[in-house]
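A.B. asks: Sharing a model prediction with you, sequence too.
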Amino acid sequence: MEKNTATRILDVAQEMVRSRGYSAFSYADISKEVGIRKASIHYHFPSKDELVKALVKRYRERIVRACELIAQSDNSLNEQMMQFVALYQNGLDSNQICLCAMLAADFAVLPQAVQDEIRAFFQDAEAWLTTLLQNGDDAGLWVCRPSAQQEAKALIAMLQGAQLLARSSEDQTYTFEQVVYPILNAKFSSP
């Protein structure tokens, strides 16, 4: 079954933003990739700002669902942590980083509605990760200092930074793993 046009537009836009950034794509780029006229894109998304807002909202909802599935699994807390980390590592194979990290670089020039969606993304990720970390701390698996929330903020910052550093290296996966896994193993392996 062929995806509907709006979904195809969002898919192409997401790939472009995650690999190029906000300012480095246009409706003409999307039009060429999807094989439709620019007017067709405007029909679905009257402005680039509306397109990016819809894109961030969809991305945030997908990550929230992925985190919910991780939390509902029978996997150990350590395995759940690794699954969360994999959400950040997976895009590197296609030279893509977290959509919201990419857009955060252009945060000041984005419209308020897009900024709000980006903030919501980071709040959702932080809240989910805080719960995971607190569960591990409560179970005696990890020690979260000064708090699970601070650890969550630091971990998200590390993952986003590792993506950026990896993106500039010849072996992105290797670089990401060299940054992330020694820290994870030191902080979150069972005592």
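C.D. replies: That came in fine, so what should we check first?
A.B. asks: okay, CA-based contacts and neighbour counts for the rest of this
C.D. replies: OK.
A.B. asks: In the protein, which helix is the longest?
C.D. replies: If each helix of the chain is counted by residues according to DSSP state H, the longest one is helix 112-138.
A.B. asks: count of neighbours near the closest residue to residue 158 other than its chain neighbours?
C.D. replies: In this structure, residue 158 finds its nearest non-sequential neighbour in residue 180, 7.3 Å apart by C-alpha to C-alpha, 6 or more residues apart in numbering. Taking other C-alpha atoms under 10 Å as the criterion, the count of residues near residue 180 is 18.
A.B. asks: Verify the stated contact: residue 180 with residue 160.
C.D. replies: No - with contacts defined as C-alpha atoms under 8 Å, residue 180 does not count as touching residue 160, sitting 10.2 Å away.
A.B. asks: adding another structure so you can compare the two:
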Amino acid sequence: MSGTRERILELGEELVLTKGFNGFSYQDISTALGIKNAAIHYYFASKENLGTSIVKTNIQRFEEMIANMQALQFDPIKKIETFIKIYSKSHRERKLCIVGALSPDIETLFPTTQVEVTKMVDLILNWLVEVLTEGKKQGVFHFQEEEKQRAFQILSSLVASLQLARVNKYVDYKGYCYDLLDQLK
């Protein structure tokens, strides 16, 4: 991948996670990188292409994380802890996650970007259901709800808590996240 393309993609993602998709323009990227808008259009013909590429990149990272956990034979608790660390890192960096950054704007996103955001949410929820089911079968999780319902609660809590932590800066975010894990046991 071209160095310029990669820098545009990285800065675009940074802007999505800090300002939201509708909160930045190609001008913000070109100014920050010291390039012309035409250079951005060379790699990403439209903001739709950029947004869709950002989400696809996040999907790829998540799939790689899942594959790594499988290869390392993580148990269900370690898998959930690893997942929670994504959100803890986002909190430390004062960023939203890609789902939390794009979901509020879903109706104003381009159709291709909407499709990718939906894919990402489905991927995460399906993975969580698998991990929760595995944990129940192994006897390490003892929650009462259906796995699908609990997966939705976990993802919703993590996404929303990042948004609320921006407002209430005094929240013990890390403690909150690990309370979610304790509730599974």
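C.D. replies: That came in fine, so what should we check first? Treat the numbers as computed from the prediction; the structure is a model and nothing was measured.
A.B. asks: Next, the TM-score between them, please.
C.D. replies: TM-score for the superposed chains, counting by TM-score structural alignment, normalised by the length of structure 2: 0.92, backed by 185 aligned residues with a C-alpha RMSD of 1.7 Å.
A.B. asks: Which strands or helices does whichever helix or strand comes after the longest helix of structure 1 pack on?
C.D. replies: Reading on from helix 112-138 of structure 1 to the C-terminus, the next helix or strand found by DSSP states H and E is helix 148-167. Here helix 148-167 of structure 1 touches helix 77-89, helix 112-138, helix 172-188, going by 3 or more C-alpha pairs under 8 Å, 6 or more residues apart in numbering; DSSP states H and E.
A.B. asks: Same list (those) but as a markdown table, adding distance to residue 96 of structure 1.
C.D. replies: Rendered in a markdown table, the data for these read as follows (distance: least, C-alpha to C-alpha, whole Å):
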| stretch | distance to residue 96 of structure 1 |
| --- | --- |
| helix 77-89 | 9 |
| helix 112-138 | 17 |
| helix 172-188 | 10 |
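A.B. asks: Of the ones you listed, which is nearest residue 7 of structure 1?
C.D. replies: With C-alpha to C-alpha, the closest approach to residue 7 of structure 1 among those belongs to helix 112-138: 18.4 Å.
A.B. asks: Can you check what angle separates the closest one from helix 77-89?
C.D. replies: With axes from the mean of the first three to the mean of the last three C-alpha atoms, to 10 degrees as the basis, helix 112-138 of structure 1 and helix 77-89 are set at 160 degrees to each other.
A.B. asks: what's the mean gap between helix 112-138 of structure 1 and the aligned bit of structure 2?
C.D. replies: Mean deviation of helix 112-138 of structure 1 from its aligned counterpart in structure 2 after superposition (mean C-alpha distance after the TM-score superposition for structure 1): 0.6 Å.
A.B. asks: Tell me the secondary structure at residue 46 of structure 1.
C.D. replies: coil (DSSP: H, G, I helix; E, B strand; the rest coil).
A.B. asks: Just give me the neighbour total for it.
C.D. replies: If you count neighbours by other C-alpha under 10 Å, residue 46 of structure 1 ends up with 12.
A.B. asks: and residue 14 of structure 2, how many residues sit next to it?
C.D. replies: 16.
A.B. asks: Which strands or helices does the helix or strand containing it pack on?
C.D. replies: Using DSSP H and E, residue 14 of structure 2 sits in helix 3-19. The helices and strands touching helix 3-19 of structure 2, judged by 3+ C-alpha pairs under 8 Å, 6+ apart, are helix 26-33, helix 37-43, helix 47-71, helix 98-102.
A.B. asks: Average offset of that helix relative to structure 1?
C.D. replies: Helix 3-19 of structure 2 sits 0.5 Å off on average (mean C-alpha distance after the TM-score superposition for structure 1).
A.B. asks: And for that helix, what's in contact with it?
C.D. replies: Contact with helix 3-19 of structure 2 is made by 21, 23-24, 29, 33, 40, 43, 50-51, 53-54, 94-98, 101-102, as judged by C-alpha atoms under 8 Å, 6 or more residues apart in numbering.
A.B. asks: Kindly recompute the last result at 10 Å.
C.D. replies: 2, 20-26, 28-30, 32-33, 35, 39-40, 42-44, 47, 50-51, 53-55, 57-58, 90, 93-102 (C-alpha atoms under 10 Å, 6 or more residues apart in numbering).
A.B. asks: Could you pull up the residues touching the spatially most central residue of structure 1?
C.D. replies: Computing the C-alpha centroid of structure 1 and ranking residues by C-alpha atoms, centre = their mean puts residue 98 first, at 3.5 Å. Contacts for residue 98 of structure 1 were tallied using C-alpha under 10 Å, 6+ apart; they are 14, 17-19, 59, 87-92, 104, 159-160, 163-164.
A.B. asks: quick one: the alignment partner in structure 2 of residue 6 of structure 1 from residue 40 of structure 2, how far?
C.D. replies: Using TM-score structural alignment, the partner of residue 6 of structure 1 in structure 2 is residue 5. Counting by C-alpha to C-alpha, to the nearest Å, the gap from residue 5 of structure 2 to residue 40 of structure 2 is 8 Å.
A.B. asks: Between the two, tell me which one has more neighbours.
C.D. replies: residue 40 (21 against 14).
A.B. asks: residues touching that one, list them.
C.D. replies: With contacts defined as C-alpha under 10 Å, 6+ apart, residue 40 of structure 2 is in contact with 4-5, 8-9, 26-27, 29-30, 46-47, 50.
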